[in-house]
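Participant: predicted coordinates and the sequence they were generated for:
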Amino acid sequence: MFALRSDRGRGSADGGVVLPRWLRKPARMLGRVRFDEIRPPRFAATMATAALFALTAVYGVVEGGHSEAVLTAVTSRVGFAINHVEIAGNNHTSEIDILQQIGLDGWTSMVGFDVRSARERIAELPWVESVAVQKVYPATLAVTIVEKKPFALWQQGSQLAVIEENGEVIAPFSGGRLATLPLVIGMGANEKGPKLVAQVQQVRGLRGRVKAYIRVADRRWDLRLDNGLTIKLPETDVEAALAEASRLDAEYQLFSRDVTSIDLRIPDRMAVALGPDAMKAREEMLKEMKAERRRGARI
């Protein structure tokens, strides 16, 4: 570093001062100032005192951890308070529940609002799969929700819940348009039911007619049709049993006859339980056949 020696140094023992290069220009400018001609403005002392108090207050707010609260209060009162929330994508989640999770108080500031925390709180709602929360300045909060997809209703005892296709429970069933969903009943039905529902929906004669899928002892299934008919399926080879049931219905209109149950649990064999009217007609037919035999024996 180069240095210059000045002959105009004041108070120097050898009459000169060696200055670094970066200080030479500021030193020359300072040397031209006549401090005896400077006149302070009126109320300079008052303004200096006020500035000191203001800086002290700011220091206290920062050191005390209140800077966020002060920032929120100030910005909310100068036009940055959240006064509008736009919610999209909610079909089963009420707007009231979403607003409660957001936690607005009427003076919540856009500047100090914690988007991540709000997103985490909204994600706790039962129907919410994912959520995005965005600030739209100056005073709007945009909330976009992706909800879980209901697949079926699961009845366990007296409890009824809405489940996803993977069997996970979404929320208790509260009625409404979800009543048209397939109903799976019994222990383990929530986990194993979706696969059977998908199979049955591909079977001719059964598609759209099964009102309940009943899990029996967590081993096999009964199908309850819309006319009250029960089809008892085996533990294994369910697909073959469903195909056989479809064939019998196509050939004999079995699902529309006066029968209460069709038992397909035994391979290569089917048992049919008749309804009251069909049973009565069968008994009368058997009586008539016995009477014919008696008349034939007498002859």
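Facilitator: Thanks, I have it. Numbering: from 1, shown residues only.
Participant: CA only for contacts and neighbour counts going forward, please
Facilitator: Will do.
Participant: can you show me the helices along the stretch 51-200 of the chain?
Facilitator: For the stretch 51-200 of the chain, applying DSSP state H, counting those that start in this stretch gives helices covering 67-75, 95-102, 115-122, 189-200.
Participant: what's the closest of those helices to residue 58?
Facilitator: helix 67-75 (8.3 Å; C-alpha to C-alpha).
Participant: thinking again about what came up before, now the helices of the stretch 51-200 of the chain as a markdown table including mean neighbour count?
Facilitator: Formatted as a markdown table, the helices of the stretch 51-200 of the chain follow (neighbours: other C-alpha atoms under 10 Å):
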| stretch | mean neighbour count |
| --- | --- |
| helix 67-75 | 15 |
| helix 95-102 | 15 |
| helix 115-122 | 16 |
| helix 189-200 | 19 |
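Participant: could you dump those helices to CSV with distance to residue 46?
Facilitator: Formatted as CSV, those follow (distance: least, C-alpha to C-alpha, whole Å):
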stretch, distance to residue 46
helix 67-75, 25
helix 95-102, 45
helix 115-122, 42
helix 189-200, 76
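Participant: next up, a second structure to put side by side with the first:
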Amino acid sequence: MRSLLKSKLFYLSLLLLLALGILVTQSSRVSSFFATNPMNKFQINNNLQFTESEDILKAINSSDNEDKGYFKFNTKNLVDTLKKYSWIDFILVNKVWPQTVNIRLVEYKPYAIWTDGLKVGYITDKGKLFFSPKQQEVNSELENKNTTMQSLDLNTDKIQEGIPILISNEYYIQTALNYWYQIKDDLENSNLQIKEIRVDSSDAWQILLSNGILLNLDSIDINASIRRFLLAAEQIKVPQGYLVSYVDLRYNNGVSIKFIPEGQAKTSLISSLIPGKGGENLYNANFTSEPVKGDYKDDLN
């Protein structure tokens, strides 16, 4: 009886050793497969505005994942590398057996274009500043002084027509955005849109409207400035043959207005990137016109 039991244990042990050998062999083959067959399929969501496939491949190579198999491909390294792309808001990376990497990205959405004259970027509706790949190229050219602000196309990504522009240093971004939200509805209710907000180092605030009129604002009370402008817009009569160049609202009571001859406005090519100057032909359909009596002289500087 004991002899029979020992015989059974011997054969059972032999079968276990055989099974273990097969398992080790197969495991070695699987490991060899993953070691010699790199992750070569990448699935990326296609609702992206700025990210190109070249950006993903660059991130994979930079994260030390080039030609890595399933077990050695480091998703954390890839996520950390993708986080360096300032236009990316959210990242999710996972591996799928045997050779696929799933990458899900969410990009920041531009609310306005921002520039300080030295670099160009976008700001989100929350005031987050970020830079697209094309903007980074432009900024590199600006840094190397291969281009100038006067010749610069701010909307290099062609993201949308008429996207607003903020000209300021970074310090003013959130403050300008807060004012933007406070005043844009009042302007839009009067069929006026903000084209640019400009803030210089002396805390001088200006708004360029989409119809070409420049508003010089009271930096102490921006909202009161806009209210005075809207009130004046209902009452002002523009002299025949003239257009409104700018409206100065830096007064406790009242406003002052600079008019420009219509012919001069048609022939003037003034860059909207230069703070203090108008941006387009200064037509204003919301202001009525009547003949001016006597000689008109512009005494405003």
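Facilitator: Ah, there it is. Nothing here was measured: the structure is a model prediction, and the numbers come from that model.
Participant: I'd like to know which of the helices of the stretch 51-200 of the first structure is closest to residue 156 of the first structure.
Facilitator: Nearest of the helices of the stretch 51-200 of the first structure (C-alpha to C-alpha): helix 189-200, 8.6 Å.
Participant: packing partners for the closest one?
Facilitator: Under the contact criterion of 3 or more C-alpha pairs under 8 Å, 6 or more residues apart in numbering; DSSP states H and E, helix 189-200 of the first structure touches strand 152-156, strand 210-216.
Participant: how close does the aligned partner of residue 50 of the second structure in the first structure get to residue 86 of the first structure?
Facilitator: Residue pairing (TM-score structural alignment): residue 50 of the second structure is matched to residue 92 of the first structure. Distance of residue 92 of the first structure to residue 86 of the first structure, given as C-alpha to C-alpha, to the nearest Å: 16 Å.
Participant: in the stretch 151-300 of the second structure, which spans are helices?
Facilitator: 173-189, 222-233, 262-267.
Participant: same for the shortest one, what does it pack against?
Facilitator: On a contact count with 3+ C-alpha pairs under 8 Å, 6+ apart, helix 262-267 of the second structure meets strand 242-248.
Participant: hmm, who's touching the strand it packs on?
Facilitator: 212-217, 229, 238, 255-262, 265, 278, 282-284 (C-alpha atoms under 8 Å, 6 or more residues apart in numbering).
Participant: rewinding a little: thought the match of residue 50 of the second structure was touching residue 129?
Facilitator: No - with contact defined as C-alpha atoms under 8 Å, residue 92 of the first structure and residue 129 do not form a contacting pair (11.7 Å).
Participant: quick check: neighbours shared by those two?
Facilitator: Common neighbours of residue 92 of the first structure and residue 129, counting by C-alpha under 8 Å, 6+ apart, are residue 147.
Participant: centroid-nearest residue for the first structure?
Facilitator: Ranked by distance to the mean C-alpha position of the first structure (C-alpha atoms, centre = their mean), the top residue is residue 128 at 1.0 Å.
Participant: which residues touch it?
Facilitator: By C-alpha under 8 Å, 6+ apart, the neighbours of residue 128 of the first structure are 93, 122, 145-148.
Participant: out of those residues, who's the most crowded?
Facilitator: In terms of neighbours by other C-alpha atoms under 10 Å, the contacts of residue 128 of the first structure top out with residue 122 at 24 neighbours.
Participant: skipping its backbone neighbours, what lies nearest the aligned partner of it in the second structure in space?
Facilitator: Superposed on the second structure with TM-score structural alignment, residue 122 of the first structure falls opposite residue 82. Distances taken as C-alpha to C-alpha, 6 or more residues apart in numbering put residue 59 closest to residue 82 of the second structure, at 6.2 Å, once the chain neighbours are dropped.
Participant: likewise residue 36 of the second structure?
Facilitator: residue 69 (6.9 Å).
Participant: for burial, what's the neighbour tally of the alignment partner in the first structure of the one you found?
Facilitator: Residue-level alignment of residue 69 of the second structure against the first structure, with TM-score structural alignment as criterion, gives residue 109. Residues lying near residue 109 of the first structure (other C-alpha under 10 Å) number 26.
Participant: can you tell me how far residue 109 of the first structure sits from residue 3 of the first structure?
Facilitator: Taken as C-alpha to C-alpha, the span from residue 109 of the first structure to residue 3 of the first structure is 56 Å.
Participant: residue 12 of the second structure: helix or strand, and which one exactly?
Facilitator: helix 2-36 (DSSP states H and E).
Participant: quick one: buried residues of that helix?
Facilitator: 34-35 (16 or more other C-alpha atoms under 10 Å).
Participant: next: stretch 202-222 of the second structure.
Facilitator: For stretch 202-222 of the second structure, by 16+ other C-alpha under 10 Å, it's 205-219, 222.
Participant: one step back: in a markdown table: the helices of the stretch 151-300 of the second structure, plus distance to residue 134 of the second structure.
Facilitator: Below are the helices of the stretch 151-300 of the second structure laid out as a markdown table (distance: least, C-alpha to C-alpha, whole Å):
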| stretch | distance to residue 134 of the second structure |
| --- | --- |
| helix 173-189 | 21 |
| helix 222-233 | 34 |
| helix 262-267 | 32 |
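Participant: what's the closest of those helices to residue 249 of the second structure?
Facilitator: Here helix 222-233 is closest among the helices of the stretch 151-300 of the second structure (C-alpha to C-alpha), at 5.6 Å.
Participant: where does that closest one end up in the first structure?
Facilitator: Aligned by TM-score structural alignment, helix 222-233 of the second structure falls on residues 238-249 of the first structure.
Participant: contacts for that stretch?
Facilitator: By C-alpha under 8 Å, 6+ apart, the surrounding residues in contact with stretch 238-249 of the first structure are 199-200, 203-206, 233-234, 254-255, 264.
Participant: adding distance to residue 296 of the first structure, write these out as a markdown table.
Facilitator: A markdown table is the format used below for the contacts of stretch 238-249 of the first structure (distance: C-alpha to C-alpha, whole Å):
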| residue | distance to residue 296 of the first structure |
| --- | --- |
| 199 | 53 |
| 200 | 50 |
| 203 | 48 |
| 204 | 46 |
| 205 | 44 |
| 206 | 45 |
| 233 | 43 |
| 234 | 44 |
| 254 | 34 |
| 255 | 37 |
| 264 | 38 |
